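Visitor: Curious how this folds, go ahead:
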Amino acid sequence: MEKTKDKIATIILYVISGFVILLLVAFISYILIKGGSSLTPSFIFGNPKFTEAGGGIGPQLFNSFYLLVITLIITIPIGVGAGIYLAEYARKGKILNIIRLSIETMAALPSIVVGLFGLVVFVQMAKWGYSLIAGALAITILNLSSMTRVCENAIRVASLGVKESSLGLGATKWQTIKKVILPMAMPQILTGIILASGRIFGEAAALIYTAGMSASPLNFSNISFIDKASPFAITRSTETLAVYIWKINSEGMLPDATKVANGASAVLVIMILLFNFTARILGKKLHESYTGKI
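Guide: Take a look at the predicted model:
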């Protein structure tokens, strides 16, 4: 009887897993089929004779990657640091309860609310205007709770069995965290980074109110983090690919807006898939190098 129940439960889990995979494959296939005809160099990089995407989606694609880099530079140190504190240093009490309540509350915040908060604080009060740094900070608020929880769980699991051994051999607590626990927790932490990256690529609501909806031509000969004419400036308005897809669908300014949106969506999905696969391969290599498997 118990074996029969176990087989039935196993079959049900396999069916659910297969349905999830099938749903993902169908979703990705639909987007790629609808937008596949637009995936040309002219569509991505621009061409004076090509008007379907207003000259190409190259600026929006670059803005998405650049926003990803800036946001991860802010999110990763804070998320990993918070995870280390909660897993290794925090003591049970009112302060810890307040921290966990704050993390749970941040995780439940709608992106549109975070966008309005960023509009008031970063755009208006800080007087940064619609800028890349304002958008990066808004996305950081959205991602910080999940990043912190992933890092905390990864560090807590990785420390089992090795923490006492390292301390017993004479290593300090920080040496144990830095040299033993963090390398073992790296694959799980990288998973959190991948999840955060997907949120950055696909987010639009929060960026509309903070990063803006204008994409100027890119002049890579001008390298500056302050001059708004430079593509690397964190103070310039930054229209990402997700925001661009929303804008052309909502405004209807282009005669072939549907085709452009389908093509831009296909590019966005391909970029996310490439990033996920690359990040997982890199994470595996890092884990093997830290654990001495190479």
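
Visitor: CA only for contacts and neighbour counts going forward, please
Guide: Fine.

Visitor: which residues in this protein form helices?
Guide: Along the chain, counting by DSSP state H, helices occupy 2-35, 41-45, 58-84, 94-107, 111-118, 132-158, 163-168, 173-176, 182-202, 205-208, 241-251, 257-291.

Visitor: Now show me the structure for the sequence below, then we'll compare the two:
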Amino acid sequence: MKQAVTTNPFANPFSGKKSLNRLKDRLFTSVVWTLGIIIIAFIFGLLYLILQDGLPKLTWDFLFGLPSEIEEGGGIGPTLLNSFYILFISLVIAIPLGMAAGIYLAEFAPDNKLIGFVRICVEGLASVPSIIFGLFGIALFVEYFQIGLTILGGGISLAFLNLPVLTRVTEESIRAVPKELKSASFALGATHLQTISRALIPASLNGIITGICLVAGRAFGESAVIILTAGVTTSGEMWDFSLFSPGATLAVHLWYVQSEAIVGDAQEIAQKAAAVLVFVVLLINLLFRIPLWLNTRRTKR
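Guide: Sure thing, here's the model as predicted:
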């Protein structure tokens, strides 16, 4: 006599799949955590290798001293000043133009094939190697205007390098703002200009400042554009603010000392210059984070 097989009508048919999904979720979480820890450890290890040799040896004489072509003990004063000077010139030009172009593409540009082609061109320029902008700077400032290798040419060429990135960052940051915020601003009687300046830009400020931070760090450590447009030498004076002086920066000086210099302490100079370069880039990122923190605290109130 066969026994009757009874089934539980309340049994969950998806219980097996749930346990499998939990296993996959834990496995994926473990992989992500492992990769994240490895990457963070690699970054800290790289920073430690760069800073451990140069940072303890830094002195005020090195930071504000003049570079030396033959004798040992040269400093990086003029090149460090040129780095900040050219960075300032490039940001003064690139930030307003990049933000204006991004706002136009996000708020005013019609949705047609021409604007789509313009966006493709901007994205393409954002990924073009920096040496191409250096060659453009040579053609424009050295050959056409015939002003030679100058700080002015280096600063404007760096602005051209950063302009596409800032344009795309600004456009995407403004597009990411919820449409309800824009509609609410119009509903309160604000004009389009008031909506952009008082609603859209403050709401997208975190993304825009992050983009500025990225291009500032890139510009400070850029060497190819500077070599081709500003040269590999300085005027030999510490506080030279002439726009038409040679504009070798700290990154260019680091390359030159490491590959071309004949001074006996070239290796030590390169280590200290690399430590200063990394430290300043980290400092730039930290300084640009302050407005982000203030904006976040203000919006949470």
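
Visitor: Kindly provide the TM-score of these chains.
Guide: Remark: TM-score between the superposed chains equals 0.90 [TM-score structural alignment, normalised by the length of structure 1]; 281 aligned residues with a Cα RMSD of 2.0 Å.

Visitor: that older thread, could you dump the helices of structure 1 into JSON lines and include mean neighbour count?
Guide: Converted to JSON lines, the helices of structure 1 look like this (neighbours: other Cα atoms under 10 Å):
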{"stretch": "helix 2-35", "mean neighbour count": "12"}
{"stretch": "helix 41-45", "mean neighbour count": "17"}
{"stretch": "helix 58-84", "mean neighbour count": "20"}
{"stretch": "helix 94-107", "mean neighbour count": "13"}
{"stretch": "helix 111-118", "mean neighbour count": "20"}
{"stretch": "helix 132-158", "mean neighbour count": "24"}
{"stretch": "helix 163-168", "mean neighbour count": "14"}
{"stretch": "helix 173-176", "mean neighbour count": "14"}
{"stretch": "helix 182-202", "mean neighbour count": "21"}
{"stretch": "helix 205-208", "mean neighbour count": "25"}
{"stretch": "helix 241-251", "mean neighbour count": "19"}
{"stretch": "helix 257-291", "mean neighbour count": "17"}
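
Visitor: Looking at those, spot the one closest to residue 235 of structure 1.
Guide: When these are compared by Cα to Cα, helix 132-158 sits nearest residue 235 of structure 1, at 5.9 Å.

Visitor: what do we get in structure 1 for residue 127 of structure 2?
Guide: Residue 127 of structure 2 maps onto residue 108 in structure 1, with residues paired by TM-score structural alignment.

Visitor: State the distance from its match to residue 144 of structure 1.
Guide: Noted for residue 108 of structure 1: a distance of 12 Å to residue 144 of structure 1, by Cα to Cα, to the nearest Å.

Visitor: go on, residue 264 of structure 1?
Guide: 28 Å.

Visitor: same thing with residue 125 of structure 1?
Guide: 22 Å.

Visitor: Also residue 100 of structure 1?
Guide: Relative to residue 144 of structure 1, residue 100 of structure 1 is positioned 12 Å away (criterion: Cα to Cα).

Visitor: Also residue 23 of structure 1?
Guide: 28 Å.

Visitor: ditto for residue 260 of structure 1
Guide: 33 Å.

Visitor: Contacts for stretch 138-155 of structure 1 next, please.
Guide: For stretch 138-155 of structure 1, contacts defined as Cα atoms under 8 Å, 6 or more residues apart in numbering pick out 71-72, 74-76, 78-80, 82-84, 86-87, 103-104, 106-107, 109, 111, 114-115, 118, 181-182, 185-186, 188-189, 192-193, 196, 199-200, 206-207, 210.

Visitor: repeat that for 7 Å
Guide: 71, 75, 79-80, 82-84, 86-87, 103, 106-107, 111, 114-115, 118, 181-182, 185, 188-189, 192, 196, 200, 206 (Cα atoms under 7 Å, 6 or more residues apart in numbering).

Visitor: and if you look at stretch 283-294 of structure 1?
Guide: 183-184, 186-187, 190.

Visitor: Between those residues, which sits nearest residue 12 of structure 1?
Guide: The closest of the contacts of stretch 283-294 of structure 1, once distances to residue 12 of structure 1 are taken by Cα to Cα, is residue 187, at 28.8 Å.

Visitor: nearest to residue 232 of structure 1, of the helices of structure 1?
Guide: Nearest to residue 232 of structure 1, of the helices of structure 1 and by Cα to Cα, is helix 58-84 at 7.9 Å.
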